[in-house]
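[1] can't give you the sequence, but here's the structure:
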């Protein structure tokens, strides 16, 4: 099993698909990486040589923010908004939708499970 950016890549999958298991690399970036290195996207991870795995690892380290660094960067961006106390920061603080969605109904993912209201019994 190949280990790239601290993630165990599944060996039986195609290289293009296996790279998407890394947080921060989606299908388009995976295609870009395989194209840049000249690796056929249809090849399986188990068929890659150690040298090719090393090339992929170096390409990702050099060009992309992935895994822990990306998670930390996103968390710091949200924290910055919250410290600024701008509208988006306040929405993050209150645990409400940030991008203008309605909250009168719906928004259950951000708000959490509905709280029962006392006095609604017959």
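    Thanks, I have the structure now. Just so it is clear, the model here is predicted, and its values are computed rather than measured.

[2] okay, CA-based contacts and neighbour counts for the rest of this
    Will do.

[3] what's the longest helix in the protein?
    Using DSSP state H to assign secondary structure, the helix with the most residues in the chain is helix 67-84.

[4] Run through who's touching it.
    Among residues not part of helix 67-84, those counted as contacts by C-alpha atoms under 8 Å, 6 or more residues apart in numbering are 5, 6, 22, 23, 24, 88, 89, 90, 92, 93.

[5] Provide a list of residues in contact with the fourth one.
    Spelled out, it's residue 23. By C-alpha under 8 Å, 6+ apart, the neighbours of residue 23 are 66, 67, 70.

[6] In JSON lines, list those residues along with distance to residue 58 and neighbour count.
    Output for these, formatted as JSON lines (distance: C-alpha to C-alpha, whole Å; neighbours: other C-alpha atoms under 10 Å):
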{"residue": "66", "distance to residue 58": "12", "neighbour count": "18"}
{"residue": "67", "distance to residue 58": "15", "neighbour count": "15"}
{"residue": "70", "distance to residue 58": "17", "neighbour count": "14"}
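
[7] then this one, side by side with the first:
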């Protein structure tokens, strides 16, 4: 298994698919990386040379925010919103949907399991 950005990349998958195992690299960025280095996207990770793996590792380290740094940046952005006490920050703090979705019904994923209310029986 090749190790890139602290993640074990599966060896039997295509390079473009395997790169997507890294948090912060999706399909578009994986295509961009392989295109920049001249690696065919259909090639398997096990067929890559050590030099190519090193090139991929250096490209990702130099030009992309991935894994721990990206998670930390996202958490800090949310924390900043919460500290500002703006609308989005308050929604994050209360655990409610942030982007304007309705909450009268639905939003169960964000709100958690339904809480029973006493005296609501017919």
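    Cool, the structure landed. The structure presented is a predicted model; accordingly, all values stated were derived computationally and were not measured.

[8] Superposed, what's their TM-score?
    Laid over one another, the chains give 0.98 as their TM-score (TM-score structural alignment, normalised by the length of the first structure), with 122 aligned residues with a C-alpha RMSD of 0.8 Å.

[9] Next, count neighbours for the residue lying closest to residue 43 of the first structure once chain neighbours are set aside.
    Counting by C-alpha to C-alpha, 6 or more residues apart in numbering, residue 43 of the first structure lies nearest to residue 14, which is 5.5 Å off, once chain neighbours are set aside. Residues within reach of residue 14 of the first structure, counting by other C-alpha atoms under 10 Å, total 17.

[10] Equivalent analysis for the one 3 residues further on, please.
    Residues contacting residue 17 of the first structure under the criterion other C-alpha under 10 Å number 18.

[11] Tell me the secondary structure at it.
    Under DSSP: H, G, I helix; E, B strand; the rest coil, the three-state class of residue 17 of the first structure is helix.

[12] Look up how far residue 16 of the first structure lies from the nearest residue to it once chain neighbours are set aside.
    Residue nearest to residue 17 of the first structure in three dimensions, not counting chain neighbours: residue 27, with 7.2 Å by C-alpha to C-alpha, 6+ apart. Note on residue 27 of the first structure: its distance to residue 16 of the first structure, by C-alpha to C-alpha, to the nearest Å, is 7 Å.

[13] neighbour count winner among those two?
    In this view residue 27 of the first structure and residue 16 are compared by other C-alpha under 10 Å, and residue 16 has more residues nearby, 25 against 14.

[14] So that one sits against residue 35, correct?
    No: applying C-alpha atoms under 8 Å as the test, residue 16 of the first structure and residue 35 come out as separate, 9.9 Å apart.

[15] quick one: common contacting residues for those two?
    Residues touching both residue 16 of the first structure and residue 35 by C-alpha under 8 Å, 6+ apart: residue 41.
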